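1. I would like to see how this sequence folds:
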Amino acid sequence: MPASPDPGESTAEELLTRVARGDREAFSEVYDALSGPVLGLVRSVVRDPAQSEEVMQDVMVEVWRTAARFRPERGSARSWVLTLAHRRAVDRVRSAQAAAEREQKAALLARTPAFDEVSEQVEGRLERVQVRRCLRMLTELQREAVTLAYYRGLTYREVAGLLSLPLGTVKTRLRDGLIRLRDCLGVGT
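-> This next block holds a predicted model:
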């Protein structure tokens, strides 16, 4: 003998059909019948009572708005609503986990220094030593022109005046000196 359908299920299905047409009384009955099971399911996933109630309310609002999507041939009204509830609960848990991970990353970034101060100091010293070594490889005239222009901040014209040389000669010495420095430092290779 085939099992007879549960009268509560067919009633819920009929109620959802009425809810899809905007029947508020039918929604009130659906709410009374299914909010308890929805809350129980959501609480088993979310664990937090306050958030569980919030998710349950969201699910019931979704039932009101999307009742027209319910298809009785695919399953019972209770199963449809509980599927919505489970999906919404899982979404809430994932959202909470993602937020916690973002906060944790932000906290780690706040504690991590932007750079390693000691290694920056060591690298700076090594670079200065290398620049000094490369400056010693320039001719005296090139080193003098580079030092005046780049360490003292003089213009090419001021360097030419100080060294009593034509501007073109100073530009040539600076260009040649910078090329030799670049090659010595390995810049651009």
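2. Only C-alpha atoms from now on, for both contacts and neighbour counts.
-> Will do.
3. Show me what whichever strand or helix holds residue 94 is packed up against.
-> Counting by DSSP states H and E, the element that carries residue 94 is helix 77-111. Other elements packing on helix 77-111 under the criterion 3 or more Cα pairs under 8 Å, 6 or more residues apart in numbering; DSSP states H and E are helix 7-20, helix 24-46, helix 49-66.
4. which residue ends up closest to the midpoint of the protein in space?
-> Per Cα atoms, centre = their mean, the C-alpha nearest to the average position across the chain is that of residue 102, at 7.6 Å.
5. this one next, for a side-by-side:
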Amino acid sequence: MAQASEHARKRLKSLMKRLGAGDRAAFPEVYEATKVKLFGICLRILRDRSEAEDALQDVYATLLKSADRYDPERASPISWLATLARNRAIDRARKGGVRANAAPIGEADMLPDGVPLADEQLIDGERDARVHGCIETLSENQRRPIRDAFFGGRTYDEIARAENVPPGTMRSRIRRGLMRLRDCMEDGE
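-> All right, here's what the predicted structure looks like:
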């Protein structure tokens, strides 16, 4: 299972490089590999299915225009795309609030543009590296399901079936793994 996850990461990185080089044929595969996770991010932020779907469409439209900006040396493909999804969803949420309370046109230059600052991007990259480092400290029977659930977009029940264990057992493994992951992340701060 770990080999499958590693293969999926390498495949996505390869697809992102192709897309960045202008190969539009890679897009449908990138979409299929990432749509569940990115939609989940948008939905968690926006809390509205229709808005999340629109934000996800914005994410993929942006990806088609700016895939060449992806740098595999700075972030994993899914981290880069997750950041893009998060930013698009936050932008959409802000726009929803701004419409009702629009600022006068003269104040437009004081409104934030929504693009993360360089230091925020650096912090996100460091946090991403710390998360992956902490995941490596987990036991294999916790690490694999957490990766499948949070990076692979699989449900706990799907993972339980694949691992041939009861769903309750899988939930417990993942919960214990997430608690250890949280402890590791807090130790690193």
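6. rewinding a little: columns mean neighbour count and distance to residue 179 of structure 1 on top of the helices and strands packed on helix 77-111 of structure 1, output as JSON lines?
-> Converted to JSON lines, these look like this (neighbours: other Cα atoms under 10 Å; distance: least, Cα to Cα, whole Å):
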{"stretch": "helix 7-20", "mean neighbour count": "18", "distance to residue 179 of structure 1": "80"}
{"stretch": "helix 24-46", "mean neighbour count": "18", "distance to residue 179 of structure 1": "67"}
{"stretch": "helix 49-66", "mean neighbour count": "18", "distance to residue 179 of structure 1": "68"}
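7. want to throw those into TSV with distance to residue 84 of structure 1?
-> Output for these, formatted as TSV (distance: least, Cα to Cα, whole Å):
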stretch	distance to residue 84 of structure 1
helix 7-20	14
helix 24-46	9
helix 49-66	7
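8. Out of the ones you listed, flag the one nearest residue 129 of structure 1.
-> Of all these, it is helix 24-46 that lies closest to residue 129 of structure 1, at 61.2 Å by Cα to Cα.
9. average gap between that closest one and structure 2?
-> Once the two are superposed, helix 24-46 of structure 1 sits an average of 0.8 Å from its aligned residues in structure 2 (mean Cα distance after the TM-score superposition for structure 1).
10. what inclination does that helix have with respect to helix 7-20?
-> 110 degrees (axes from the mean of the first three to the mean of the last three Cα atoms, to 10 degrees).
11. what range in structure 1 does the helix or strand containing residue 157 of structure 2 sit on?
-> Assigned by DSSP H and E, residue 157 of structure 2 belongs to helix 156-163. On structure 1, no counterpart of helix 156-163 of structure 2 exists by TM-score structural alignment.
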